[in-house]
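[1] need a structure here:
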Amino acid sequence: MEGGFGSDFGGSGGGKLDPGLIMEQVKAQIAVANKCFRKCIGKPGGSQDNSEQKCIARCMDRYMDALSRAYNSWLQRERANM
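    Predicted coordinates for the structure are as follows:
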């Protein structure tokens, strides 16, 4: 994943990979996915209708945008400290 989230996060940039931090991020992602599911799915069943699928996609997109902004901010701070 050249130039993507995985290659910059604690890898080649000289920062240390922090397993505790990664676990916290995974837990946060799962929590957001659960919130999006609860918000968007009225009646759990075998399949979602189009509006439920769109709701989940929008909810997760908003979360990913916020995560990306936070990561980029963190990355800029780390590079400034090198």
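
[2] from now on I want contacts and neighbour counts done on CA atoms only, so please keep to that.
    Fine.

[3] what packs against the longest helix anywhere in the chain?
    The helix that spans the most residues within the chain, counting by DSSP state H, is helix 50-80. Applying 3 or more Cα pairs under 8 Å, 6 or more residues apart in numbering; DSSP states H and E, one finds that helix 50-80 contacts helix 19-40.

[4] return the set of buried residues in the helix it packs on.
    Q29, V32, A33, C36, F37, C40 (16 or more other Cα atoms under 10 Å).

[5] and those, which two are furthest apart?
    For the buried residues of helix 19-40, the farthest-apart pair by Cα to Cα is Q29 and C40; their separation is 16.3 Å.

[6] okay, angle between the longest helix of the chain and helix 19-40 too, please.
    Helix 50-80 and helix 19-40 are oriented at 160 degrees to each other (axes from the mean of the first three to the mean of the last three Cα atoms, to 10 degrees).

[7] check the offset of helix 50-80 from the chain's centre.
    6 Å (Cα atoms, centre = their mean, to the nearest Å).

[8] for the comparison step, fold the sequence that follows:
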Amino acid sequence: MEGSFGSDFGGVVGAGGGNLDSGLIMEQVKVQIAIANTQELLQRMPNKCFRKSIGKPSSSLDNSEQRCMAMCMNRYMDAWNTVSRAYNSRLQWE
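    The predicted structure follows:
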């Protein structure tokens, strides 16, 4: 398994003709992780908020259900942003 990770980046060549440095590869990995985390957030949030906000499914949402969904999603995003800022700050510090 060890060889498969290295093979993903082994053939990458930088502008100067040499292999890319590990710092650039780590940044690319961090970006890919951030994208995956965002995708997971966008997939989970509506389901979680729906379960919290909707008592009995029907053909439409009443005003209180709409407000609950909006507030839940806003809080979910606020919490996500807070955690992301703290995580990024810690990465910068390290």
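
[9] TM between them?
    Laid over one another, the chains give 0.63 as their TM-score (TM-score structural alignment, normalised by the length of the first structure), with 67 aligned residues with a Cα RMSD of 2.2 Å.

[10] on that earlier part again, so the longest helix of the first structure aligns onto which residues of the second structure?
    Aligned using TM-score structural alignment, helix 50-80 of the first structure spans residues 63-93 in the second structure.

[11] the matching stretch vs the first structure - mean distance after superposition?
    When the first structure is overlaid, stretch 63-93 of the second structure sits 1.1 Å from its aligned residues on average, using mean Cα distance after the TM-score superposition for the first structure.

[12] buried set for that stretch?
    Neighbour-count burial for stretch 63-93 of the second structure [16+ other Cα under 10 Å]: E65, C68, M69, C72, M73, Y76.

[13] again, but for stretch 41-52 of the first structure
    Applying 16+ other Cα under 10 Å to stretch 41-52 of the first structure flags I41, E52 as buried.

[14] end to end on it, go ahead and measure it.
    This stretch, stretch 41-52 of the first structure, spans 6 Å end to end (Cα to Cα, to the nearest Å).

[15] pull the residues that contact it.
    C40 (Cα atoms under 8 Å, 6 or more residues apart in numbering).

[16] could you redo the last one with a cut-off of 10 Å?
    Contacts with stretch 41-52 of the first structure, where a contact means Cα atoms under 10 Å, 6 or more residues apart in numbering, come from K35, C36, F37, R38, K39, C40, Q53, K54, C55, I56, A57, R58.

[17] same check, this time on stretch 67-74 of the first structure
    5, 8-9, 25, 29, 61-66, 75-78, 80.

[18] switch the cut-off to 7 Å
    For stretch 67-74 of the first structure, contacts defined as Cα atoms under 7 Å, 6 or more residues apart in numbering pick out no residues.

[19] over to stretch 66-77 of the second structure?
    For stretch 66-77 of the second structure, the external contacting residues (Cα under 7 Å, 6+ apart) are M45, C49, F50, S53.
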